[in-house]
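Asker: Provided below are the primary sequence and the corresponding predicted coordinates.
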Amino acid sequence: MQYETVGALGIFLGVVARFWPVWGALALVFAVSLSFRKRLGLYGHLYASPAGIAGLAICFFWLFTAIFADAVAPFDPLQQIAVMKDAPPGAIVPETGGVFLLGGDRLARDVFSRVVFGSQIVLLIAPAATLFALVVGTMLGLPAGYHGGRIDKVLSFLANLVLAFPVILLFYLLVTPGVRETPLPQWLAGIFFIFPMIFFGTLVYTGFSSRPGLLAVLLVAVVLLGGWVYAGLVFDADPLGVISIAPNELNIFVAVVFASSPGVFRIVRGLTMDIKTREYVAAAQTRGEGPWYIMLWEILPNARGPLIVDACLRVGYTTILLGTLGYFGLGLAPESPDWGTAIKESSRLLRAHIHPALPPVVALMSFVLGLNLLADALREQALKD
C-alpha cells in the first residue's frame, strides 16, 4: 500500500514539537536547580559534572515524558487504524490527517504513542520495585552486619542461596504462567511489602521516642498509609480505588524485589560492618542508644552514598530485566505498550519492517544510559567527599 508521508525533516520537527511540555519542564527544573544548586546538597553537586548533567537530562526527559504522556502522544497506544498496518515513519492517516511519526506496527498502532506510554510502565515498575528491594535488603543487612554471629550466618546463607540462581532463570520461575496461578506470588508480596511498614515504624519509634505526642501521630500515619498501600498492592483492595495492580504486574514486582534484595543485603551488610567501628557509633553506644537507633540513625545515613549509586544502577538493571521478560513473553499483557513487549512484537517481522523495533530499543537504551551516567557522577562525588 502506498502511503502519503512527510519527509525526514518533518518527522524530526514533528517529534520535537510533540515533546513541548517535556522541554518546558526540563528548562524549568534545570533553571531552578542551577540557581540554587549550592543549597541542594548532593543533587546540586551533580550539576558540576558533565556526566551528572547528561544523566539528569536523560532521566528527567523520560520522567516528564511519562508524566505528560497524554499531551505528548498523538494517539491512544491501543488504538488500531487498519489502513496504517506496518505504515512507514511519517505516514499520514487518511481522512484525519494525523501522522504516525515513527510508523505503525503490525497491529496498526502508532509506534511513537506506544513508546511514550511505555515510559509510564517502565518508570513506575522499575524504580518502585527497586525501592522496595532497597528497603528489604537494608532491613536485613543492618542487623546482619551490626550483630554478626548466628544472625549474620543465617541471613547470609539465605541471600547466597538466592544469588546462586541465574537471574533470568529465577525470573522465569517466578513469572511463568504456571506460577501465576498459584498463591505463591501473593504470599511473597505479603512478606516483602510489610518491610517498608516495619522500616518506617522502627525509624519513627527510635528517632522520636523522647517526644511521645509526635511519636504517636507519626506511628498512626505510618500504620494508616502503610496499611492503605499494603491493602492495595497485596490484596488489590484499596478502599479509595487509587492503588491497583494487575496480577501479572504483581508477579513481576515480586520477582524484582526477590531477585534484587540479596544484592542490596550484601552491600548494606558490608557497609555496616565497616561503619560500626567508627568513633561516632562508639559514642552512640556510650550514650546508651539502642541497636536499632544506631543502625538507622547513625550507620544508615553514613552509608547513603554507595546505596544511592547502587540504586541508580539497580533501576537500570531492572529496566533491562523488564525488557528481557517482555521479549520472552513473560512480562506484561501482550497489548501492553511497555518497551520489552514492543520489542518482542516488532521483532517477529524484523526483516520486513525494522522501524517498529528501533524506537523502543533506543528508549530503553537511553534510559539505562542516563541512569549509568547518573551513577558515575554520584560515585565521583562520593569519592570527593
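Answerer: Arrived safely, thanks for sending. Numbers count the residues shown, from 1 in each chain.

Asker: alpha carbons only for contacts and neighbour counts from here, please
Answerer: OK.

Asker: now the strands for the stretch 1-150 of the chain?
Answerer: 91-92, 99-100 (DSSP state E, counting those that start in this stretch).

Asker: other SSEs contacting the last one?
Answerer: To tie it back to what came earlier, the one meant is strand 99-100. strand 91-92 (3 or more CA pairs under 8 Å, 6 or more residues apart in numbering; DSSP states H and E).

Asker: mind checking how far the strand it packs on is from the chain centre?
Answerer: From the chain centre to the centre of strand 91-92 is a distance of 34 Å (CA atoms, centre = their mean, to the nearest Å).

Asker: Which other helices and strands does it contact?
Answerer: strand 99-100.

Asker: picking that back up, right, so the strands of the stretch 1-150 of the chain: which one is the most enclosed?
Answerer: Sort these by mean neighbour count, taking mean count of other CA atoms under 10 Å, and strand 99-100 sits at the top with a mean of 25.

Asker: Just the helices from the stretch 51-200 of the chain, written as ranges.
Answerer: 69-72, 111-147, 149-163, 167-175, 177-180, 184-192, 195-207 (DSSP state H, counting those that start in this stretch).

Asker: now the spatially most central residue of the chain: how far from P337?
Answerer: The centre of the chain sits closest to P127, judged by CA atoms, centre = their mean, with a distance of 1.7 Å. According to CA to CA, to the nearest Å, P127 stands 18 Å off from P337.

Asker: about what we covered before: between the strands of the stretch 1-150 of the chain, which gets nearest to L203?
Answerer: strand 99-100 (50.8 Å; CA to CA).

Asker: Against that first model, consider the following:
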Amino acid sequence: MSVFVIIYFACLIASSCLAAYYEKRPTFLTLFSLTLISFVLGIVGGVPALRFVATAAGLLAFAAGISFAFREFIVIIAPANISKEVRTAPLTAAFGMFVIFTYAIAGIFAPWIAPYGESEVIASAFAMPDENMLLGADQLGRDMFSRIIYGARNTVGLALLATLAAFFMGAFAGLLAATKGGWFDQFMGRFADVIMSIPSLIFALLMLSIFGPQVTVIIVAVAIIYAPRVFRLTRAVAGNVVVMDYIEAAKLRGEKTWYLIRKEILPNSTAPLIAEFGLEFCFVFLLVAGLSFLGLGIQPPTADWGSMVRENATMISFGEITPLIPAAAIALLTVAVNFVVDWMLFRSSGLKE
C-alpha cells in the first residue's frame, strides 16, 4: 500500500469523523459516501483510480470554494435588495455567475489579457507549449491562448447580439399579440408555427449559403429562427396577465396599447422572460459555434471557438488535448448559464415548485 493511499483514506476518514462530531449531516454523508466509493474504486482500479477521484474531488472543492467566495463578494458590494436574493443562491448558481463574470472580463479586456494578437503568427505550426505560449500554437503558428481569449469576445459577443435581436422581436410580437388579440394574435401564432416547423440548422445553412457567411446575416438568420420560440412563451405568459382585473381597469381608463404593455403587462412578466433569455442564449451560442465549426460562421482570421475546434482537430490523433480546450470553453459557458437560469426559475417564477 502506497503512502498516497494511506494519506488519502486518513484524510477522508478524519474529515468524516469531524463532520459527524460537529453534526454536519450533509457534509458527513458526502465525505463518507466518497470514502466508500473510493474504497470500491481502489479495489477495482488501484492507485490510478484513487488519484483520479482525488483530483476530481479537489476540483469540485476548489469550484465550491470559489463559488462561495464570489457569492459573498456579491452580497457585500451589491445593493440591499440584490444582496438578499443572492445570499440564498445555491453554489451552482454562484459558480455560474462567476463563470459568466470571467468570460465577460476576458471578452471586454481581450486586447490587454492576450499576450499576442488573434491573427499574429509567432511560431511554427502546432508548436508545443512553452513559457511564451501556454497552450502552444495552432495550424498556422498562432498562439492558442490568445485566440481563445479573443474568441470569448467574438463568439460570445455574436451570440449575445443574435439573442438580443431574437428576444426583442419575439417578445415584442408576443406582448402585442396578447394585448391586441383577434386576427392579429391568430396570424402571429400561425406564422410562428410555420417558422418553428423549419429545422433551425438547415434554415441557417440555407441563409448563409445564399447571402454569404457575414456577421449581419448570421444575426438575422438566428433572430428569425429563435424569435418564434420567444414569441410563444411571451404570448403564453402575457395571455395570463391581460385577463387580470387591473388590465381591464386600465382599459376602462382609456390607456393605449403601448401603455398597457410597458406599465402593466411587461413588469408582471419579467421573471419567466429573463429565464427564457438565458435559455435562448445557450441555444444561440451552440448554434453559432456549430456554424463556425462547419465553416459558415465567423470567418478567418477572426478567432472563434467553433472554427478553432475544426482547424486543430488533427492534433487529437497525436494525443494533444488542445482542440478540446475551445470545446470545453463552449460547454462550460453553456452549463454556467443553465445554472443561473435554473436558480432564477426556482426563485422568481415558481415554475419548478
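Answerer: Thanks, I have the structure now. Not measured: the values here are computed from a predicted model.

Asker: Out of the strands of the stretch 1-150 of structure 1, the one nearest V22 of structure 1 is which?
Answerer: Using CA to CA, the nearest of these to V22 of structure 1 is strand 99-100, at 19.6 Å.

Asker: quick one: that closest one to chain centroid distance?
Answerer: On CA atoms, centre = their mean, the centre of strand 99-100 of structure 1 falls 30 Å from the chain's centre.

Asker: can you check stretch 54-65 of structure 2 too?
Answerer: 21 Å.

Asker: hang on, the earlier thing: now the residue nearest to the centre of structure 1. Nearest residue, chain neighbours left out?
Answerer: Distance criterion CA to CA, 6 or more residues apart in numbering; nearest residue to P127 of structure 1, sequence neighbours excluded, is V315 at 5.7 Å.

Asker: correct me, but the one you found touches T130?
Answerer: Yes. Look at V315 of structure 1 against T130 with CA atoms under 8 Å: they come within range, at 6.0 Å.

Asker: so what's in contact with these two at the same time?
Answerer: Counting by CA atoms under 8 Å, 6 or more residues apart in numbering, V315 of structure 1 and T130 have no contacts in common.

Asker: Which positions within stretch 231-238 of structure 2 qualify as buried?
Answerer: Residues F231, R232, L233, T234, R235, V237, A238 are the ones in stretch 231-238 of structure 2 that count as buried (16 or more other CA atoms under 10 Å).

Asker: Stretch 361-368 of structure 1 now?
Answerer: For stretch 361-368 of structure 1, by 16+ other CA under 10 Å, it's V361, A363, L364, S366, F367, V368.

Asker: What does the first one correspond to in structure 2?
Answerer: Same thing as V361 of structure 1. The equivalent of V361 of structure 1 in structure 2 is A327 (alignment by TM-score structural alignment).

Asker: and the residue nearest to P127 of structure 1, what pairs with it in structure 2?
Answerer: In structure 2, V315 of structure 1 lands on F281 (TM-score structural alignment).

Asker: who touches that match in this structure?
Answerer: A159, L160, T163.

Asker: ok, back up a step: could I get the helices of the stretch 51-200 of structure 1 in CSV, plus columns for distance to E289 of structure 1?
Answerer: Shown next, in CSV, are those (distance: least, CA to CA, whole Å):
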stretch, distance to E289 of structure 1
helix 69-72, 49
helix 111-147, 14
helix 149-163, 21
helix 167-175, 40
helix 177-180, 45
helix 184-192, 28
helix 195-207, 9
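
Asker: Tell me which of the ones you listed sits most buried.
Answerer: Of all the helices of the stretch 51-200 of structure 1, helix 111-147 has the most neighbours on average by mean count of other CA under 10 Å, namely a mean of 23.

Asker: which residues of structure 2 does that one align to?
Answerer: Using TM-score structural alignment, helix 111-147 of structure 1 pairs with 144-180 in structure 2.

Asker: post-alignment, that stretch versus structure 1, mean distance?
Answerer: Here the mean offset of stretch 144-180 of structure 2 against structure 1 after fitting is 1.2 Å, by mean CA distance after the TM-score superposition for structure 1.

Asker: Distance from that stretch to the middle of the chain?
Answerer: 12 Å.

Asker: can you tell me which helix or strand the match of V315 of structure 1 belongs to?
Answerer: Under the criterion of DSSP states H and E, F281 of structure 2 resides in helix 270-293.

Asker: do the same with A327 of structure 2
Answerer: helix 324-344.

Asker: how much does that helix deviate in direction from helix 270-293?
Answerer: For helix 324-344 of structure 2 against helix 270-293, the angle by axes from the mean of the first three to the mean of the last three CA atoms, to 10 degrees is 170 degrees.

Asker: Now do helix 324-344 of structure 2 against helix 144-180, angle only.
Answerer: 30 degrees.

Asker: Helix 324-344 of structure 2 vs structure 1, mean deviation?
Answerer: Helix 324-344 of structure 2 sits 0.8 Å off on average (mean CA distance after the TM-score superposition for structure 1).

Asker: Distance from that helix to the middle of the chain?
Answerer: 4 Å.

Asker: Who are the packing partners of that helix?
Answerer: helix 91-108, helix 270-293, helix 305-311.

Asker: Now do the longest one against helix 200-211, angle only.
Answerer: Direction vectors for helix 270-293 of structure 2 and helix 200-211, defined by the same axes, to 10 degrees, enclose an angle of 60 degrees.

Asker: so how far does helix 270-293 of structure 2 sit from its counterpart in structure 1?
Answerer: Once superposed with structure 1, the aligned residues differ from helix 270-293 of structure 2 by a mean of 0.7 Å; criterion: mean CA distance after the TM-score superposition for structure 1.

Asker: from the chain's centre, how far out does that helix sit?
Answerer: On CA atoms, centre = their mean, the centre of helix 270-293 of structure 2 falls 8 Å from the chain's centre.
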